[in-house]
Every structure is written in structure tokens, then in C-alpha cells.
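Chemist: Give me a model of this one.
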Amino acid sequence: MPNSSLTYCNSTLQYRHTLYAVTYTIIFIPGLIANSIALWLLRSFISKKNKAIIFMINLAFADLSHVLSLPLRIYYYINLTWPFGKFLCLLCFYLKYLNMYASIMFLTLISVQRYVFTANPFKAKGWKRRYDVGICIALWIIVGAACLPFPIYRSSGLNNSSTSCFADLGMKQIDTRTIIILLVGAEFSGFLLPLILITYCTLKTRTQLTNDSLRCEHLKEKHKALRMVIACASVFFICFTPYHIIFFFYIMVNSNIIHSCAVHKVIMDLHPFSLCLASINCCLNPILYYFTASEFQNELARRSTSVVRVRLMSKESVSSSR
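Modeler: Here you go, the predicted model:
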């Protein structure tokens, strides 16, 4: 990287532009279609206060905002030039991290709410939809502010005439103490705390199913809740755990806190793959909605049947008119 003093550590980073271009191209179309359909269907259940629907809608919106920025990323990694100016570069860079941490927080909220509502059904009955709306507004403000340091930190030497963006951005020089404080804060609040909460909710929901005194209808609800929290945990571990482990050492290496050449090579080679894994969440989250929410499946089947019926009727009317 531009600001790293370990210039003698020759990491083979030439492949990363191709890796990013291929990954984002593969993600774009499925992510765009799946999240658009998810938003279209989830709004039908917005009145269901005890199904985490508000959180799912916000999660789909976060994914869609990142997906819509992918064509510009694909253009850059194919052409290796950025003609769109400084602001758009930093905005797309910012949306990447906004999506990541908003997704982490909404996955955590979905897990916590499903666990709490199945463990305490009376809380679900008294819960108001406006509570979820208020939580979402507060979360967007907090996450939006917390992600601002990412584009600021990576805007070294960037101006409107620059032709570099994203992975090729320089890093601003910040004193070691500030780097450590920001890094520990980001890792704890954006990774470790959600990891603890999601793991706890998954284990506790699983434990509840071993209680033989539960009634059958409660068992059914708890099985649904378990599928949901397991799905959230799976997306979290697949997409975000590798990234945050690598990210910790990535910042330490690029800030010259770690001087080991061996560590430098390993981290620089693994970091592009961890970023690609983190982006795949845009395609995995819609799968979470489909396989864990029976209402979502039913509504998708109903809408699909309606669309097919309308098309068949229109074809029949055209045929009869002839």
C-alpha cells in the first residue's frame, strides 16, 4: 500500500483488480433482483410487529444501496481509471462500509428480537411498530456517523483530478494511539459485540427447544425463531468474521505497527478475499428472508401465480381477438 514502509515485502496484489471486478459482476444482477423483490414483498408484512419485518426492510435497503454502487466499482476495476470525481469515489467507498455495518447491526437486531419475543411472548404482544422504526432511525444515524472515518482515512492525496479509487486509495498518516483507539472501537462495537449477541441468541433459542413442558404451538414458533437466528449467524460468520479478523491485522500492518514481512504478505494477500466475502452478504440476506419467513414464501408464491395468471389471460385475449 502507498503509505506502508514494508516496500521490500512484495505481496502479489496484481490479481486483486480482476478478483474485485469478477466478484462484483457476479453479485450485481442477483443482488439487484433479489433485494428489489425482497423490498417489494416485505412491505406487504410491514404491519406484523412481532416478525422483525421493519429490520428486514432496512437490511434489504442497505444491501440495495451497496448493490447500486457496484457498476461504478466494476467500471474502475476493469478500466483501472476513475473519471467520476472525488465525491463519487468517496461516496461509493462509504456505502461499502455503511452496508457492511448496517447489515451487521440489523442481523443482530433480528436475532435478538426473535429470541426475546419467543422467550417472552407477552413482550411481543405489547411491542409497537413505532419502536422498531425508532430503533432503525437511531441505528442509521449511529452507523452513518461511525463509518465516516473510513473514507476520511482513505482519502490521502485524492482530488477531483485523481484517476485512482477504492483499493488504490492512499491512507492518511494518523498517530499510533489514535489508530489503536479507532481500531479497537470498530472491532468491538462492529464485530465482537454483535458476535456475542448473535451467538448467545442462537444458543439460548436452541436450548429452549429442549424444554419438554412447552406447548406444541410454542415449539413451532421457537423452531421458526431458531431457523431465523441460525440464518443470521450463518451470514454473519461467512461474510463478516473473516473480514474483521483480517482487517485488524491489515490496519496494524499499514500503520507500521506490525513490521513482520511474513505477516505483511499473508494479510495483504488475504484482505481482497475477505472484502469479497463481505460483499456477498447482499445476495445471502434475501435467501435468509425466503427460507426463514413462511409469510415471505407464501407471498412470493402468491405474487408469482398472479403474474403468471395475468400473462396467460393477456395471451388468451390476444389470441381470441385474432
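
Chemist: Going by C-alpha atoms from here, please, whenever you check contacts or count neighbours.
Modeler: Will do.

Chemist: Let me see the ranges of the helices in the stretch 1-150 of the chain.
Modeler: According to DSSP state H, counting those that start in this stretch, the stretch 1-150 of the chain carries its helices in the segments 16-42, 53-67, 70-79, 86-119, 121-126, 129-146, 149-153.

Chemist: for the fourth one, packing partners?
Modeler: For helix 86-119, the elements it packs on are helix 53-67, helix 121-126, helix 129-146, helix 149-153, helix 193-208, helix 216-235, judged by 3 or more C-alpha pairs under 8 Å, 6 or more residues apart in numbering; DSSP states H and E.

Chemist: The third one packs against which elements?
Modeler: Which is helix 129-146. Counting by 3+ C-alpha pairs under 8 Å, 6+ apart, helix 129-146 packs on helix 53-67, helix 86-119.

Chemist: Which stretch among the ones you listed is buried most, on average?
Modeler: Per-stretch averages of neighbours, counted by mean count of other C-alpha atoms under 10 Å, single out helix 53-67 among the helices and strands packed on helix 129-146, with a mean of 23.

Chemist: Would you mind measuring from the closest residue in space to residue 18 that isn't next to it in sequence to residue 225?
Modeler: Closest residue in space to residue 18, ignoring its immediate chain neighbours: residue 77 at 6.8 Å, by C-alpha to C-alpha, 6 or more residues apart in numbering. Counting by C-alpha to C-alpha, to the nearest Å, the separation of residue 77 from residue 225 is 41 Å.

Chemist: Could you also give me the structure for this next sequence, so I can compare it with the first?
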Amino acid sequence: MKNLSGSNLPPTVGDSNPESDSVVSNDFSTTFGALILGLVFLLGVPGNFFIVWSILARIRRRSVTAILILNLAFADGFLMFLTIFFIIYLAKQTWVFGAAMCKGMFYLCNSNMYASIFLITLMSVHRLVAVVFPRKVSLIASKKIARRVIVVMWVLVMLIAIPSVVFRDVRIDKDERNKTRVVCAPNHTLPRHVRFQYALETVAGFILPYAIIITCYVLILRRLRQTKFKRRIRSEKLILAIVVMFGLFWLPYHVINMIQVAAEWYPDNSPTREMLEHISKSSRAVTSALAFISSCANPVLYTFAGKSYIKKNGLAFMAKLFEGITSDQGGNKKSRVLGKDTLDTSNIQANSSASQSGQNGI
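Modeler: So this is what the prediction gives:
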């Protein structure tokens, strides 16, 4: 049998292979995963590209926060657009797009996964500098420096996602009813390949960045509690909601990664190994779909944070939310942090009252 690109497909994988079952081998898991991805597509694509449009078309002077949010929305929106291919894959329980698309789609998916978490981490670091070191924010967190850091980040993302190309291929598989189908699945030939890829994803794509995020917001919240800003409680709750939501959606995916890594340390035919492999195989599709939700959650949170602008500004409410700057009545421009609705920290001033603001994105 040949794939769509004309190359010979590997033969059906036997039960001795630890990855003999693909993520589409379980009917319930694939059906539930397809439903989640369908909802994510409907919310995430228009939501994130509305953010991109708001920043590009409505904001003339883009702050560092706006630039980071623009990149995050683009990465999330592009990832959400890719879900249509995975929805078809889960619904049909067979890969119909060929070997090249198999490698390419999962590479893009992994790249955007890393880009999203790295951008969220950069936002956290920038907010930390703006709140704790407001006098230095213009020097060490300027737009010029931010753009360079973002370019370096995208290069790093493209490099660190390479294993998803190396360890992914099209093969013949059999479902629960012994029916032959084509799947796009991992092609690890050695246990250490499994341990390397999934450990890299979890450490570089979750543990380290999330540790930085948590550290940043612990320091930020400690700083906020030192002030007497009357709206800081609302800001703190929104900050914590963003961080906690990201962690909850991605944690199951990385737990499954670690379960799959742990299974490789046990000998073949071990009851513990069989149990861990069963858990990872039956849960991979669902946890992957849940992870996608995090990319459509930010537009929902932004809308909630800027709800007071909707009636007044209409479609420009999102841009108004990100600008976070208003002009005073005396004609002098003054940076004012909208503690109730805005979490933009690019214009935080050196005095303590401005450093108490909340930010709607991490």
C-alpha cells in the first residue's frame, strides 16, 4: 500500500511495539477529542484573529505588551486554524493527508505550542520588570529590544520543534475491530527516543517556562500587596485566573507525556508498563484536545476584562483595552493604568500607584 506521496508505507505494527496503538485507536477518546477541537476551532480562530486585527488596524503606537499579545494571538490563531486537519483525522480515524503533511502538521503544531508558552513567559517577565522596576522598563524592556527577543524566540521555537518531524511518520495500523487504516503516529524505534522527545516537550514547554511565570507573578503580587490600590484585588484575580487556566489545560497533556516516559523504564511485558501504556494511549487524544483550549481562552478573558468598553467603543474595545492610555482633560498626555479592565503594563510609571496595575495577558 502506498501513501498519498507515493512512498511505501511501513507494514502493520505488531503488538510488540510499545506504540502499536495510535491516538485514534480508541473510539470514545477520538470522538470526545474531535468535539473539543470543533468547539476550539469555532472560538479560537475568529477570537485570535480579531485580536490581531484590533492591534494592527486600531493601535498606532504599539507598546511592548501589544507586540507580545499580537505574536501570541497570531501563534494561537494559526494553531487553531490547524485544528481542522486534526478534527478530520479524529473523525475519520485515519490519516488522509499524506506523509509530508503528517510531519509538517505536527511540526507546526509543536512550534506553535512552544511559541505560545514562550510568549506568555516573556509577557510575565516584562510585567515583572514594569511593576517591580518601573524606572528601568524603558531601558531593558524597550520595543526595540522586545522585537529582537521575539525574533530569537521564534528561531529557538523552530529549532526545538524539530523532534516532532524526526519522530513522526505515516504507517499502517489496526483499530479495535481489527480494521486496517493509515495513521500519522510517532515512529520511535528506541526507548530513549520516546524519553527524549516527551521529556523535552514537558521540561522545555511546560516546567521551566511555567516555573518562570509563577516566580514572576509571586513577585508581582507581593509588590501589589504593598500598595493601597483599591482595585488591585480584581487585577490579582484576573492574573491568577490566566496563569491557573493555562496550567490546568496543559497539565494533563504533560502528565501523559511523563507517564509515557515512565513506561519506557519498565521491561517489556511488565504489568506496570502495560498499565502506563494503556493510560497514555487511551488519553492522548483527549489531553491534546484540552491543551488546544488554552489557545482560545485568552480572547475570552480579554473580552471579559474589556467588557466595559464594548458599549462605548464597539469593535474597537479590544484595541482600547490593549492601549491602556487615556488623555487627561488638561491636554497633557498622562499614562493611566486602567486597573478595572486593563492589564497593559507598558506605560507603568515610576510611582507606586502606577505599578499596582493588572495585566490582562500573561
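
Chemist: okay if I get the helices and strands packed on helix 86-119 of structure 1 as JSON lines plus distance to residue 278 of structure 1?
Modeler: Putting those into JSON lines (distance: least, C-alpha to C-alpha, whole Å) gives the following:
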{"stretch": "helix 53-67", "distance to residue 278 of structure 1": "11"}
{"stretch": "helix 121-126", "distance to residue 278 of structure 1": "32"}
{"stretch": "helix 129-146", "distance to residue 278 of structure 1": "17"}
{"stretch": "helix 149-153", "distance to residue 278 of structure 1": "16"}
{"stretch": "helix 193-208", "distance to residue 278 of structure 1": "15"}
{"stretch": "helix 216-235", "distance to residue 278 of structure 1": "9"}
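
Chemist: now, of the ones you listed, which is deepest in the fold?
Modeler: The highest mean neighbour count among those, using mean count of other C-alpha under 10 Å, belongs to helix 53-67: a mean of 23.

Chemist: coming back round to it: would you list the helices and strands packed on helix 129-146 of structure 1 in JSON lines and tack on distance to residue 140 of structure 1?
Modeler: Conversion of those to JSON lines gives the following (distance: least, C-alpha to C-alpha, whole Å):
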{"stretch": "helix 53-67", "distance to residue 140 of structure 1": "9"}
{"stretch": "helix 86-119", "distance to residue 140 of structure 1": "7"}
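
Chemist: on that earlier part again, quick one: closest of the helices and strands packed on helix 86-119 of structure 1 to residue 46 of structure 1.
Modeler: Taking C-alpha to C-alpha, helix 53-67 is the member of those nearest to residue 46 of structure 1, at 5.9 Å.

Chemist: what helices or strands is that closest one leaning on?
Modeler: In terms of contacts (3+ C-alpha pairs under 8 Å, 6+ apart), helix 53-67 of structure 1 is packed against helix 16-42, helix 86-119, helix 129-146, helix 281-292.

Chemist: ok, back up a step: please identify which of the helices of the stretch 1-150 of structure 1 is closest to residue 192 of structure 1.
Modeler: helix 86-119 (10.8 Å).

Chemist: in structure 2, what residues pair with the closest one?
Modeler: Helix 86-119 of structure 1 corresponds to residues 99-132 of structure 2 when matched by TM-score structural alignment.

Chemist: swap in stretch 274-283 of structure 1?
Modeler: Mapped onto structure 2 using TM-score structural alignment, stretch 274-283 of structure 1 spans residues 287-296.

Chemist: Contacts for that stretch, please.
Modeler: Stretch 287-296 of structure 2 is contacted by residues 33-34, 36-37, 40, 43-45, 47-48, 76-77, 79-80, 116, 245-246, 249-250, 252-253, 256 when judged by C-alpha atoms under 8 Å, 6 or more residues apart in numbering.

Chemist: now swap in stretch 68-80 of structure 2 and tell me
Modeler: Residues outside stretch 68-80 of structure 2 that contact it (C-alpha under 8 Å, 6+ apart) are 40-41, 44-49, 51-52, 55, 108-109, 112-113, 115-116, 119-120, 122-123, 292, 295-296, 361.

Chemist: If we use 6 Å, what do you get?
Modeler: The contact list for stretch 68-80 of structure 2 (C-alpha atoms under 6 Å, 6 or more residues apart in numbering) reads 41, 44, 45, 48, 52, 112, 116, 295.

Chemist: about what we covered before: go through the helices and strands packed on helix 129-146 of structure 1 and name the closest to residue 313 of structure 1.
Modeler: Distances from residue 313 of structure 1 to each of those were compared by C-alpha to C-alpha, and the smallest falls on helix 53-67, at 32.5 Å.

Chemist: start and end residues in structure 2 for the closest one, please.
Modeler: Residues 66-80 of structure 2 are the counterpart of helix 53-67 of structure 1, counting by TM-score structural alignment.

Chemist: what about the matching stretch, how far off from structure 1?
Modeler: Mean deviation of stretch 66-80 of structure 2 from its aligned counterpart in structure 1 after superposition (mean C-alpha distance after the TM-score superposition for structure 1): 1.1 Å.

Chemist: if I look at residue 84 of structure 2, how far off is residue 223 of structure 2?
Modeler: Spatial separation of residue 84 of structure 2 from residue 223 of structure 2 under the definition C-alpha to C-alpha is 43 Å.

Chemist: likewise residue 313 of structure 2?
Modeler: 32 Å.

Chemist: Please apply the same query to residue 205 of structure 2.
Modeler: From residue 205 of structure 2 across to residue 223 of structure 2, the span is 28 Å (C-alpha to C-alpha).

Chemist: From residue 102 of structure 1, how far out is the residue nearest to residue 94 of structure 1 when sequence neighbours are not counted?
Modeler: Once its chain neighbours are removed from consideration, residue 94 of structure 1 has its nearest residue in residue 151; the separation is 5.8 Å (C-alpha to C-alpha, 6+ apart). Residue 151 of structure 1 sits 16 Å away from residue 102 of structure 1, taking C-alpha to C-alpha as the criterion.
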